[in-house]
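[1] next come a sequence and a model predicted from it.
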Amino acid sequence: MKTTGNTVFISGGSAGIGLAIAKKLSEAGNKVIINGRNKERLQNALKELDNAVAIQGDLSVESERIRIAEELAVQHPDVNIVINNAGAAYMNDLSESNNNAAEKAYQEINTNYISVIHFTSLLLPQLLQQEEAAVVNISSIAVFRSNKYLPTYSASKAALHSYTQGLRDTFADNDKLNVYEVYPPLVNTEFSAEIGGANGIPPAEVADELFMALEKNQFEVPVGDTKKIHALMDPITAHIPH
């Protein structure tokens, strides 16, 4: 896929992985549209980008997804890459009865899975009108193995992973629409600070891997330590009927 001259929408684009991807694509000559909930953070992010605009809104809210999709259709009809990066994660100790585990899980599933499905479905008609288009879902190393700290977050990303595979299969015969999945390990961002993000890789490494994957039409994009797991799992899953 071409890596310049695109119009790219990035959810969660005001910080962390989303902002790193926005910088990489902006520097490569793409028009970038970043989305986030916080107006001030979006404006600060725009100062670090060229040829970029922002659309404020919370994609975890159905009415906001519809509004943003309509705004893109009217004001940015040339959008041809959608990067679903916005996410929610909570430390969720399932052994604590007063932990409100189900509510945390609901928010994670809604943001990381349901919202992505709905927003992507809203954008598909626009994407399918382009000469070349892509959906990029940012999942996680957690799709391969959960843990006691983030059990419900891991489940939500596993659901996103399964959906992404199904979406890719659905459009396998359409040579104009490609579906990518990026699997970051622990990344050093504000988002991951609570779970030891300071020990993670820089978000720019995720952006670099995605950029190279777009160049090569490499739809599976493991990053860092995820490459080891993906190399073991991919030959096995490739033989599962689909």
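    Ah, there it is.
[2] please make it C-alpha for all contacts and neighbour counts, starting now.
    Fine.
[3] longest single helix anywhere in this protein?
    In the chain, with assignment by DSSP state H, the single longest helix is helix 151-170.
[4] for the residue of the chain most remote from its centre, give me its contacts.
    Distance to the chain centre peaks in the chain at residue 97, reaching 31.7 Å (criterion: Cα atoms, centre = their mean). If you count contacts by Cα atoms under 8 Å, 6 or more residues apart in numbering, residue 97 has none.
[5] can you map out the strands along the protein?
    For the chain, the strands defined by DSSP state E occupy 7-11, 31-36, 52-56, 81-84, 133-138, 177-183, 220-222.
[6] one more structure, for comparison:
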Amino acid sequence: MNTTNNTVLIAGGSAGIGLEIAKLLDANGNTLIITGRSKSRLDEAASLLKNAVTIVSDISSEGDRLALAEKLQAEYPQLNMVINNGAAASIYPLVNAPAEAMPTVQHEIITNYVSVLALNSLLLPVLARQPEAAIVNVSSVVAYVPGILATYSASKAALHSYTQSLRWELGKIHPNIKVFELFPPLVNTEFSKPIGGEKGIPPQEVAQELLAGLASDTYEIRVGMTEQLYRLFLSSPEQAFAAMHTSERK
């Protein structure tokens, strides 16, 4: 996949991994459209970029997704890359989970899985018209081995399964659309602070690995320790699960 001269949507690109991806793509001469829920954070992100526009949009909202897709198809018919980076996560007990946790559970599933599927479907017509296009779903190491964030892990496992199916279907009918999945481990961002994000790798490393994976058409981009845990998972799911939870306790 060419990593220059693209028109790229980054859903959830105002901070963390999304912003670092935006910085690298911006430096490579791409046109960026960045979305997020906070106008102030989007404005701050745009101030760091040369060639980016921002759109306030909540991908978990069906109305926002429809409005975003309509705007993109009308104003950016050359759109050829979609990076789905929006996410939600929370910690709560599974045993005797309080009733008030259920809206949070639903929000995580919608944000991390349903909204990605829905937005991709809305944008496939414009992507299909391009000579070369890409969808990038930002997943997680927990797509392979669940961590302490139970619903987040489950939603990323669902996203991984969907991404594989989407890649297979598009390979038959729209081979010009390449489908990538990015698997970061724990990353040092504001998003991951509640689970010890300061122990994680810098988000710049994740962004660099993504661009390298795009350039080499590596469709499953496993960053840092994700590769090692994935290999362990293939040989022994039980040992991989134990390793994941041992590292979380440190």
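    Received it, and whenever you're ready, just let me know what you need. Computed from a predicted model, the values in this text were never measured in an experiment.
[7] need the TM-score between these chains.
    After superposition, the two chains reach a TM-score (TM-score structural alignment, normalised by the length of structure 1) of 0.93; 235 aligned residues with a Cα RMSD of 1.5 Å.
[8] could you dump the strands of structure 1 to JSON lines with mean neighbour count and distance to residue 124 of structure 1?
    Shown next, in JSON lines, are those (neighbours: other Cα atoms under 10 Å; distance: least, Cα to Cα, whole Å):
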{"stretch": "strand 7-11", "mean neighbour count": "25", "distance to residue 124 of structure 1": "13"}
{"stretch": "strand 31-36", "mean neighbour count": "24", "distance to residue 124 of structure 1": "17"}
{"stretch": "strand 52-56", "mean neighbour count": "19", "distance to residue 124 of structure 1": "19"}
{"stretch": "strand 81-84", "mean neighbour count": "24", "distance to residue 124 of structure 1": "9"}
{"stretch": "strand 133-138", "mean neighbour count": "24", "distance to residue 124 of structure 1": "9"}
{"stretch": "strand 177-183", "mean neighbour count": "24", "distance to residue 124 of structure 1": "9"}
{"stretch": "strand 220-222", "mean neighbour count": "21", "distance to residue 124 of structure 1": "20"}
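[9] closest one to residue 68 of structure 1 among those strands?
    Closest of those to residue 68 of structure 1 is strand 52-56, at 7.4 Å (criterion: Cα to Cα).
[10] tell me, that closest one lands on which residues of structure 2?
    Here strand 52-56 of structure 1 aligns to structure 2 at residues 52-56, judged by TM-score structural alignment.
[11] now what about that stretch, what contacts it?
    Around stretch 52-56 of structure 2, the neighbours that count as contacts under Cα under 8 Å, 6+ apart are 26, 31-39, 42-43, 46.
[12] contact partners for the residue nearest the centre of structure 2?
    Centroid-nearest residue in structure 2: residue 138, 2.3 Å away (criterion: Cα atoms, centre = their mean). Counting by Cα under 8 Å, 6+ apart, residue 138 of structure 2 touches 83-85, 181-184.
[13] distance-wise, check the closest residue to it other than its chain neighbours relative to residue 156 of structure 2.
    Using Cα to Cα, 6 or more residues apart in numbering and skipping the chain neighbours, the partner closest in space to residue 138 of structure 2 is residue 182 (4.8 Å). Taking Cα to Cα, to the nearest Å as the measure, residue 182 of structure 2 falls 11 Å from residue 156 of structure 2.
[14] give the residues shared as contacts by those two.
    In contact with both residue 182 of structure 2 and residue 156: 139-140, using Cα under 8 Å, 6+ apart.
[15] distance of the closest residue to residue 43 of structure 2 other than its chain neighbours relative to residue 131 of structure 2?
    Leaving out its chain neighbours, the residue that sits closest to residue 43 of structure 2 by Cα to Cα, 6+ apart is residue 54, at 7.4 Å. To residue 131 of structure 2, residue 54 of structure 2 is 25 Å away according to Cα to Cα.
[16] before we move on, what about residue 46 of structure 2?
    In terms of Cα to Cα, residue 46 of structure 2 sits 28 Å off from residue 131 of structure 2.
[17] who has more neighbours, those two?
    A direct count of neighbours by other Cα atoms under 10 Å for residue 46 of structure 2 and residue 131 places residue 46 higher, at 22 against 10.
[18] how about the nearest residue to the more buried one, chain neighbours excluded?
    With Cα to Cα, 6+ apart as the criterion, residue 46 of structure 2 has its nearest non-adjacent residue at 6.2 Å, and that residue is residue 52.
[19] can you give me the helices in structure 2?
    With DSSP H as the criterion, structure 2 has helices at 16-27, 39-46, 62-75, 102-109, 115-128, 150-173, 203-215, 225-235, 237-249.
[20] name the surrounding residues that touch the last one.
    The list of residues contacting helix 237-249 of structure 2 from outside it, by Cα under 8 Å, 6+ apart, reads 145-148, 229-230, 232-233.
[21] who wins for most neighbours among the residues you listed?
    Neighbour counts for those (other Cα under 10 Å) peak at residue 229, which has 24 neighbours.
[22] number of nearby residues for the closest residue to that residue other than its chain neighbours?
    Spatially, and ignoring its direct neighbours in sequence, residue 229 of structure 2 is nearest to residue 240 (6.1 Å; Cα to Cα, 6+ apart). Each residue near residue 240 of structure 2 was counted by other Cα under 10 Å, and the total is 21.
[23] okay, residue 240 of structure 2 and residue 29 of structure 2: tell me how far apart.
    In terms of Cα to Cα, residue 240 of structure 2 sits 40 Å off from residue 29 of structure 2.
[24] same check on residue 13 of structure 2?
    From residue 13 of structure 2 to residue 29 of structure 2 the distance is 17 Å (Cα to Cα).
[25] could the helices of structure 2 go into CSV alongside distance to residue 192 of structure 2?
    Listed next are the helices of structure 2 as CSV, based on distance: least, Cα to Cα, whole Å:
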stretch, distance to residue 192 of structure 2
helix 16-27, 9
helix 39-46, 17
helix 62-75, 25
helix 102-109, 15
helix 115-128, 20
helix 150-173, 12
helix 203-215, 11
helix 225-235, 16
helix 237-249, 12
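[26] winner for burial among those?
    Highest mean neighbour count of these: helix 16-27, a mean of 22 (counted as mean count of other Cα atoms under 10 Å).
[27] structure 1: matching residues for that one?
    Aligned by TM-score structural alignment, helix 16-27 of structure 2 falls on residues 16-27 of structure 1.
[28] quick one: contacts for the residue nearest to residue 138 of structure 2?
    Counted by Cα under 8 Å, 6+ apart, residue 182 of structure 2 has contacts 136-140, 210, 220-223.
[29] thank you, goodbye.
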